[in-house]
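**Student:** what's the 3D shape of this:
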Amino acid sequence: MSTVLIIEQVLNGLQFGVMLFLMAAGLTLIFGVMGLINLAHGSFYMIGAFVAAAVAAATGSFLLALIAALIAAAAAGAIVEMVVIRRLYATDHLDQVLATFALILVFSEGTRWIFGSFPLFLDIPGYLSGPVTLPGGIQYPLYRLTLIGAGLAVGLGLWALIERTRVGIQIRAGENDREMIAALGVDISKLYTLVFALGAALAGLSGALVGAIQSVQVGMGEPVLILAFVVIVIGGIGSIKGAFVGALLVGLTDTLGGIFLPQLFKLFMEQSAATNAGSAVASMSIYILMSIVLIWKPTGLFGARP
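**Tutor:** As a prediction, this is how the structure comes out:
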C-alpha cells in the first residue's frame, strides 16, 4: 500500500469528519441546551442539499446556493421549533422520538412533492474543480480540501460564538440551569428557537457542501444522522469540543478501516474471504470504536460527569 494512498485516505477521512461535525454540533447543541432528542435533524441536512441544488441550477451561483441552503434550513428549524418542538419540552423522550420521527416523514414527502422523486445534482463550481498538488507531488481534489477548510472555519466560528459572545453565555447557561437564566430575564423561548435554528442551519450547510460530491435525494439525511448520534456519544453529549474530536475519529476510522482491514484479513484468509470479512468489520468499525470509548468513559470523551 503506497504512502500516497494512505495520505489521500487520511484527507478523505478528515473531510468526512468535518462534515459530520457540522451535523453533530447542531445535534449536540439542541440536546445539550434543550434536552430534546431530535430524530428530524437529518431532514435539515436534506433540505440544505435540495435547496442548494435548486438555487445553483436556477442561478448558476454556488455561493448563492450555500446562502440559500443556510437560510432555508434555519427558517425550517425555527418554524418547526415554534410550531411543534415547543410543545414537547415537558414530555418524556419517547414522545419526542415519536414526534420527531413523524417530522421525518413529513419532510420526506414534502421534499418529494416540491422537488420530485428523482435525485438532483449539484455541480462543483469551476474555480473549485480539479486537483491541487500537495507537498510530495500528491494530487488531491481542490473541492475536498475546501470542504476541510470550510468545516474548520465554521467550527472555529461556532466555538467563538459559544465561548466569546453574550449569546454564547446564555446558551451555556441554558444548558446548565435553564430556570435560573429565565429568572434573570432571558427569554428562554427565543433562546431555544435560536439554538434550534442554528443547529438546523449547520445541518443544512453540511448537506449543501456534501451535495456537490454525491447525489441529492430524499432520505439522504438519515444515514448521516445515525453517524452524528455516534459522534456525540463518543465525544460526550453537550460538548462542542467532543463533537469535533468524535467526528474526526469517526471519519478517520470509517475511511481508513475500509482500506486497512481487508488488507489485514488477507494475512489470515484467502483473498475473497478476506475482502468480505474485512469489509464487514470495516462497516462495524465506528460502532466498535463507540463501544470501546463508552467502556472506558461512559459519558464520552468530553461529557460531563452525571
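
**Student:** C-alpha only now, for contacts and for neighbours.
**Tutor:** Will do.

**Student:** in the stretch 201-306 of the chain, which spans are helices?
**Tutor:** Taking DSSP state H, counting those that start in this stretch as the test, the helices found in the stretch 201-306 of the chain are 221-235, 240-265, 271-296.

**Student:** would you do the same for the sequence below? I want to compare the two.
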Amino acid sequence: MNTLAFLLTQIVNALSQSALLFFLGVGLTLIFGLMRIVNFAHGALYMLGAFVGYSLTKWSGNYWVALAVAPVVVGLFGAAFEFAILRRLYRRDAHAFLMVTFGLALVVGEAVRLTWGPDALQVPAPDLLAGVMFILDEPFPLYRLFLVATGVIVAVAIWQFLERARLGLLIRATSQNADMASALGVDVKRVRSAVFGIGCGLAALGGVLAAPLVTASNGMAATVIIDAFVIVIIGGMGSFLGSLIGALLVGFVQVFGNYYLPDLALAFMYLVMLAILMVRPGGLLGKEA
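**Tutor:** A predicted model of the protein is given here:
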C-alpha cells in the first residue's frame, strides 16, 4: 500500500470512528446543556441500543428496521425514566442525578445480561453495505463509508433542528433561562423529557451502528462511556459544535494512535484533553467557569 492510499484509508477510518463517537457525545451534551445532568447511564443506553437492534434485526430480518426503531424504543425509555424518576429530583443537589443515573446504568447492564445472556452477539451488516469499494486501488469496507455519511447527515439534521425547529428553539430558550421560558408559557417539564429522550435515542443510534463492527456485548458500556465524557470535556459541556469537534479529535487520535503506538493510544487521548483544558479550562467551546 502506498503512502497516499494508506493516509486516505486511515482518514476515512478515523471519520467513521468519529461518527460513532459523535452520536454518544452529542446526546450527552444535549442532556447536560439543558438539564445540567451528567448522565452516567449514557454508555449503558448505547449498549441497550445495540442489543435491541440485534433483536429487531433477528425478528424482522432487516437491519434497516432495527436502525430506525431501536433508537426510538430507547429514546422513549429514556423519556419515561426522566418523567418517572428524574423529574422528582430537580430541586435537589446535583449529586442525586449522579447516583440515580449510575444506578440506571447498573440496572440496564443487568437487564441486558439477563435478557440476552453474557455472550457477544453478531449483528450482520445489511447486504447493500457488506462489500468493499476501492480507494486508490485499496479495498475499503462500504459500511465504514456509510458511517461517515450517516454522521454527516445526523450532524446537519441536529444543527437544523436546534436552529429552525420549534422544539429546537424551545430547547435553546430553556437551556439559557428555564424560569423565563416557563414564565412565557413553555412547558419546561415536557421539553426536559423530550431532550432526555432524544439524547438517549442518539446513544442508542450509535450502538446500533456500532454493532456490526464490534458485536453487541456486555462490555460496550464501559468501553464507550469514558470516550463520551472525554469528547464532552474537550468540546465544552453543553456545546453541540464542541461535541462534533471533540469527536473528530478523539476519533483521529484513536485511529492513528492505535496504528503507530497502540500501547500509548489511550494516553494520547488523555494528553490531548489535558492540553486543551490547560488552554481552555471550559473546553474548546464551553463557557469558562
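
**Student:** rebuild the helices of the stretch 201-306 of the first structure as TSV, extending it with distance to Gly42 of the first structure.
**Tutor:** Converted to TSV, the helices of the stretch 201-306 of the first structure look like this (distance: least, CA to CA, whole Å):
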stretch	distance to Gly42 of the first structure
helix 221-235	4
helix 240-265	16
helix 271-296	19
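
**Student:** between those, which one is closest to Tyr140 of the first structure.
**Tutor:** Ranking those by their distance to Tyr140 of the first structure (criterion: CA to CA) puts helix 240-265 first, at 15.7 Å.

**Student:** before we move on, the earlier item: let's have the helices of the stretch 201-306 of the first structure in JSON lines, adding mean neighbour count and distance to Gly211 of the first structure.
**Tutor:** As requested, the helices of the stretch 201-306 of the first structure are exported to JSON lines (neighbours: other CA atoms under 10 Å; distance: least, CA to CA, whole Å):
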{"stretch": "helix 221-235", "mean neighbour count": "23", "distance to Gly211 of the first structure": "11"}
{"stretch": "helix 240-265", "mean neighbour count": "22", "distance to Gly211 of the first structure": "17"}
{"stretch": "helix 271-296", "mean neighbour count": "16", "distance to Gly211 of the first structure": "22"}
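
**Student:** looking at the ones you listed, which is closest to Ile188 of the first structure?
**Tutor:** helix 240-265 (20.8 Å).

**Student:** just want the angle from the closest one to helix 221-235.
**Tutor:** For the pair helix 240-265 of the first structure and helix 221-235, the angle between their directions (axes from the mean of the first three to the mean of the last three CA atoms, to 10 degrees) equals 100 degrees.

**Student:** quick one: helix 240-265 of the first structure to chain centroid distance?
**Tutor:** Relative to its parent chain, helix 240-265 of the first structure has a centroid offset of 15 Å by CA atoms, centre = their mean, to the nearest Å.

**Student:** what does stretch 36-44 of the second structure give?
**Tutor:** In terms of CA atoms, centre = their mean, the centre of stretch 36-44 of the second structure is found 11 Å from the chain centre.

**Student:** swap in stretch 19-26 of the first structure?
**Tutor:** Averaged over its C-alpha atoms, stretch 19-26 of the first structure has a centre that lies 3 Å from its chain's centre (CA atoms, centre = their mean).

**Student:** all the strands of the stretch 101-250 of the first structure, residue numbers only.
**Tutor:** 131-134, 138-141 (DSSP state E, counting those that start in this stretch).

**Student:** one step back: tell me which of the helices of the stretch 201-306 of the first structure lies nearest to Gly168 of the first structure.
**Tutor:** The closest approach between Gly168 of the first structure and any of those, judged by CA to CA, belongs to helix 240-265 at 12.0 Å.

**Student:** now that closest one against helix 271-296, angle please.
**Tutor:** If you take the same axes, to 10 degrees, helix 240-265 of the first structure sits at 150 degrees to helix 271-296.
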